[in-house]
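*Asks:* kindly return the folded structure for what I paste below:
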Amino acid sequence: MEESLSFLVEKEPVFKTLQLQYGNYFIPSRPAGFVTLCKLILEQQVSIDSAKACFLKIENFLGTVSPETISKCSDEDLKSCGVSRQKIGYLKILSEAVSGELDLESFSAKTADDVRNELIQIKGIGHWTIDVYLMFALQSPDIITLRDIAVVNTIKELFDVHTKEEMETLSENWKPYRTMATFMLWHHYLEKRNRKPFV
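*Replies:* As a prediction, this is how the structure comes out:
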C-alpha cells in the first residue's frame, strides 16, 4: 500500500491532493471463491444494501451457500429471497461451472488476464464483476474498472476527460498500481456523498 500510494502521489498531482485531503485509505478485501462471486452477481445494477439483504435471505434459507445448495434450490425459492429471474439463472450457471471445470482455487496462481478469460465465459459474469473480484478477492494490483459509473464520473470530475479512450490513456500513467488509483477514486466519490467507503 505504501509503495503504491507513494508512486501515485508522486506521479499524479490529483492523487497528491486526494492524499492530503483524506490521508490513509482502507483497502477493501473479500474472500476468494464461490460466495463472493455470488454476491457480486447480486450486486450488479442494484444498491449494495439491497444485494446484501438479498444474500442474507438466501443464506438464511439455505444454511450454507455453495454450488450444491444453489443448484438444488428451486427457482421459486430463490425468487422468494428477492433474486430476479435473470440472476437466478446466472447463479445456477455459476454453480454448474464451479461444480465442473471452473477451478476457482487455481486463480491465485494465474495472471489477471487468465482469470478474466476464464470468468468471462460464464454467462452473467461480465467485466465489471471480474474487475471487482480481481481487486477485492485476488488483490490484483493493476486493475482500473472503467465500467463502474462512480469511477467514470470521478475521473470526469477530477481530470476533465470524458471518453473511455481518454480515460484508458490517462490510466496508463498509473500503472502498475491502477487498483490503488481506483480505490482512491471510489473513496473520493463516496466521501463527497457522505457515504462511508466500502462498509
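*Asks:* only C-alpha atoms for contact and neighbour calcs from this point on.
*Replies:* Noted.
*Asks:* so Gly33 touches Asp103, yeah?
*Replies:* No: between Gly33 and Asp103 there is no contact under CA atoms under 8 Å: 9.4 Å.
*Asks:* more crowded one of those two?
*Replies:* Shown here are Gly33 and Asp103; by other CA atoms under 10 Å, Gly33 has more neighbours (17 against 12).
*Asks:* contact partners for that one?
*Replies:* Leu104, Glu105, Ala137 (CA atoms under 8 Å, 6 or more residues apart in numbering).
*Asks:* also this sequence, please, to line up against the first:
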Amino acid sequence: MRRISNLDDVNFGLDALCAIDPRLEVVRGMAGEVPLRLSEPGFASLASIIVSQQVSTASARAIFGRLTGLLDPLTPESLLGAGEEVFREAGLSRPKQRALLAVAQAAAEGLDLHDLCRLEAHEAIAAMVAIPGIGPWTAEVYLLFAAGHPDIFPARDVALQSAVGHALGIDPRPGEKALIRLAEAWAPWRGVASRLFWAYYRQTRGRDGAPPAGNPV
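*Replies:* Below you'll find the model as predicted:
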C-alpha cells in the first residue's frame, strides 16, 4: 500500500482520481493547491483531532493552542497529571476532557499510536474506537493525517458532505451513507479525494473545513 508521504504522492493520487472520475478534473481546477496535511504520529496529533470534533477549524486551533501552551510538551503523562483548571483554561468540553484522558490512559498502559499507523485501516480503526470518546471519524482522520493512509474517506465529516454536494450538484448534500457509496468509486485513492474536497471547500467557502493536523511534518 502506497502511503501519502509527500506532495508528489498527492499529485499522483489526483491524476489517478481524475482518470477514474473525469468530473473531478473540474473540482481539481477549482480547488487550487491540495495540501499534504500530514502530521507526526503520536499523542499530540490524536489530541488535536479530538479537540477538533464538532467545532470549527478556527475554534479547534485556538483551543489546541491554549492546551499546548499550558502543557508543553503535550504527552499522555502531562495530560494525566493536569488538573481541572488546565482543562477549563484551554476551553475543553467535558466530553473532550474524558476522551483525551481515556487516550492518555490507554497510551500510558501500552497503546502504541505509532504502531497503529502501520496496521491495515480496519485493524487500526477497531483498536481506536474501543477507546471511550474515539469514534470512527476521529480514527479515520488520525489515519489520514498521521499514517498517510491513501484510501480513507471520513464520510461523517460535514465539510466533506457539503463540498461533494456542491461540487457534484447533489441537493440536498449527501449524508454519511450516500457519501460512502459515492466515494467507493474513488478507491484506492479516497484519502486523496478527502484532501481534494477539503481544498475545494476552502476555496468555495472562504474558510478551512478540514480538521487541523497537529504536529505537521
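*Asks:* ok, back up a step: make a ChimeraX selection of the buried ones in the contacts of Gly33 of the first structure.
*Replies:* To isolate the buried members of those in ChimeraX, using 16 or more other CA atoms under 10 Å:
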select :137
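*Asks:* turn the contacts of Gly33 of the first structure into JSON lines, including distance to Ala51 of the first structure and secondary structure.
*Replies:* As requested, these are arranged in JSON lines below (distance: CA to CA, whole Å; DSSP: H, G, I helix; E, B strand; the rest coil):
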{"residue": "Leu104", "distance to Ala51 of the first structure": "22", "secondary structure": "helix"}
{"residue": "Glu105", "distance to Ala51 of the first structure": "25", "secondary structure": "helix"}
{"residue": "Ala137", "distance to Ala51 of the first structure": "18", "secondary structure": "coil"}
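*Asks:* distance to Thr69 of the first structure for the contacts of Gly33 of the first structure - can I get that in a markdown table?
*Replies:* A markdown table is the format used below for the contacts of Gly33 of the first structure (distance: CA to CA, whole Å):
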| residue | distance to Thr69 of the first structure |
| --- | --- |
| Leu104 | 17 |
| Glu105 | 19 |
| Ala137 | 22 |
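*Asks:* spatially central residue in the second structure, please.
*Replies:* In the second structure, the centroid-proximal residue (CA atoms, centre = their mean) is Val141; its distance is 2.6 Å.
*Asks:* which parts of the first structure are helices?
*Replies:* Here the first structure has its helices, by DSSP state H, at 2-11, 13-22, 34-43, 48-62, 67-72, 75-80, 85-99, 112-119, 127-136, 149-159, 164-172, 178-192.
*Asks:* where in the second structure does stretch 58-67 of the first structure fall?
*Replies:* Mapping stretch 58-67 of the first structure onto the second structure (TM-score structural alignment) gives residues 67-76.
*Asks:* what comes up buried for the matching stretch?
*Replies:* Leu67, Leu70, Leu71, Leu74, Thr75, Pro76.
*Asks:* among the helices of the first structure, which is nearest Ile143 of the first structure?
*Replies:* Comparing the helices of the first structure by their distance to Ile143 of the first structure (CA to CA), the top pick is helix 178-192, with 4.7 Å.
*Asks:* who are the packing partners of the closest one?
*Replies:* Here helix 178-192 of the first structure is seen to pack against helix 2-11, helix 13-22, helix 149-159 when contacts are counted using 3 or more CA pairs under 8 Å, 6 or more residues apart in numbering; DSSP states H and E.
*Asks:* enumerate every residue touching the closest residue to Leu67 of the second structure other than its chain neighbours.
*Replies:* Excluding the flanking residues, the one nearest Leu67 of the second structure by CA to CA, 6 or more residues apart in numbering is Ala90, at 5.0 Å. For Ala90 of the second structure, the contact set (CA under 8 Å, 6+ apart) comprises Ile63, Phe64, Arg66, Leu67, Leu70.
*Asks:* if anything else comes up later, I'll come back, but that's it for now.
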